[in-house]
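Visitor: turn this into a structure:
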Amino acid sequence: MSIVQEFKEFAIKGNMMDLAIGVIIGGAFGKIIDSLVKDVLMPLISVITGGDVDFSQWFVVLGDNPNNLQTLEELQKAGVNVLQYGSFLTVFINFLILAWVVFLLVKVMNRLRKQEAPVEAPAATPEDIELLREIRDELKRRPQV
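Guide: So this is what the prediction gives:
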């Protein structure tokens, strides 16, 4: 089978469409979750902690600061080497919150799936197994010689 035929079969079977739809929905879902974290949860956490949760202005100046600049923007414009650990900390906290929200959503979805799943009847025992069990039981009932 040629590679073109394999690709055609792959595309026609719907695998590629399923993948494309999954990527599109995943991207949209990612935006929803990002907005939930940034626009809803982070302001609530900021109110609870009594301060700003944005640590992006936390930095350490590495090297010389000849003009004694104080803000991150001024330091970056001047080309001063700056370690911006606060920006990393903000992104890391956002990631942890995002991961927790996704975990909770998956947990709720799994619970809903379990409730919707019909109770399956146990599979019928094959006829040959039933016959063997009958033979076994009959042999147990016979008196030993």
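Visitor: CA atoms for contacts and neighbours, from now on please.
Guide: OK.
Visitor: after the longest helix along the chain, next one along is what?
Guide: Counting residues, the longest helix in the chain under DSSP state H turns out to be helix 85-116. Going down the chain from helix 85-116, the next helix or strand is helix 127-141, by DSSP states H and E.
Visitor: neighbours of Asn94, just the number please.
Guide: Asn94: 19 surrounding residues under other CA atoms under 10 Å.
Visitor: next one: Leu41
Guide: Leu41: 17 neighbours (other CA under 10 Å).
Visitor: wait, is it part of a helix?
Guide: Yes. Assigned with DSSP: H, G, I helix; E, B strand; the rest coil, Leu41 falls within a helix.
Visitor: for the comparison step, fold the sequence that follows:
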Amino acid sequence: MTRVRRRATGFLRDFQEFALKGNVVDLAIAVIIGTAFGKIISSFVEDVIMPLINPLVAVSGKDWRTITVGPGIALGKFFGSIVDFLIIALILFLAIRALQRFKRQEEVTEETPPPEPQLLAQERLTDALDRLTETIEARIERG
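Guide: A predicted model of the protein is given here:
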């Protein structure tokens, strides 16, 4: 009985560590935000963009969303989904591009140029000479 209980608590502890890791929580938040963002983009396409494009693509006075081919093949909805995808892809591309630029600028400002090898060697020699001088002076004072 205690063996089963240990396994269960070990499993629960492992699951808790996994579920509360930063990556899993970040992924869950990203999915939620992505879902909300998708709804905003769908509304933007249906309510703003397509009414502007609708007069251009109107087929015999029909709305673009009702374009169908054969029995039940809804091309209008499919085209709307394609436009949604293209807008989301464009926005993500622009956001990722901006983040990469910001990251590059951050890396450039944080990087300090490595010291020149000659300067580094001179500093080491100077430190060694200082220690040697202190050692010699200490022996002279003793003797």
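Visitor: where does the TM-score land?
Guide: After superposition, the two chains reach a TM-score (TM-score structural alignment, normalised by the length of the second structure) of 0.51; 103 aligned residues with a CA RMSD of 3.7 Å.
Visitor: which residue numbers in the second structure go with the longest helix of the first structure?
Guide: Counting by TM-score structural alignment, helix 85-116 of the first structure lines up with residues 75-106 of the second structure.
Visitor: distance from that stretch to the first structure after superposition?
Guide: Per the superposition on the first structure, stretch 75-106 of the second structure and its aligned residues are separated by 1.3 Å on average (mean CA distance after the TM-score superposition for the first structure).
Visitor: ok, and for stretch 26-35 of the first structure, which residues are buried?
Guide: For stretch 26-35 of the first structure, the neighbour count (16 or more other CA atoms under 10 Å) marks Ile33, Asp34 as buried.
Visitor: hmm, back to that, mind listing what's buried in the match of helix 85-116 of the first structure?
Guide: Here stretch 75-106 of the second structure shows Gly76, Gly80, Val83, Asp84, Ile87, Ile88 as buried, counting by 16+ other CA under 10 Å.
Visitor: do stretch 115-128 of the first structure as well
Guide: Result for stretch 115-128 of the first structure [16+ other CA under 10 Å]: no buried residues.
Visitor: that stretch: end-to-end distance?
Guide: 35 Å (CA to CA, to the nearest Å).
Visitor: could you find the closest non-adjacent residue to Ile87 of the second structure?
Guide: Among residues not flanking Ile87 of the second structure along the chain, Ile41 sits closest, at 7.4 Å (CA to CA, 6 or more residues apart in numbering).
Visitor: list the residues that contact the residue nearest to the spatial centre of the first structure.
Guide: By CA atoms, centre = their mean, the first structure has its centre lying nearest to Val102, at 5.7 Å. Contacts for Val102 of the first structure (CA atoms under 8 Å, 6 or more residues apart in numbering) come out as Ile33.
Visitor: hmm, 7 Å instead?
Guide: For Val102 of the first structure, the contact set (CA atoms under 7 Å, 6 or more residues apart in numbering) is empty.
Visitor: swap in the one 4 residues further on?
Guide: Shown here is Val106 of the first structure, which makes no contacts under the criterion CA under 7 Å, 6+ apart.
Visitor: and what of Asp84 of the second structure?
Guide: Per CA under 7 Å, 6+ apart, neighbours of Asp84 of the second structure: Ile41, Ser42, Val45.
Visitor: change it to 8 Å
Guide: The contact partners of Asp84 of the second structure, by CA under 8 Å, 6+ apart, come to Gly38, Ile41, Ser42, Val45.
Visitor: got it, and Val69 of the second structure?
Guide: Leu75.
Visitor: what about 10 Å?
Guide: Contact partners of Val69 of the second structure, counting by CA atoms under 10 Å, 6 or more residues apart in numbering, are Leu75, Gly76.
Visitor: and Ala89 of the second structure, by the same measure?
Guide: With CA under 10 Å, 6+ apart, Ala89 of the second structure has these contacts: Val83, Ala95.
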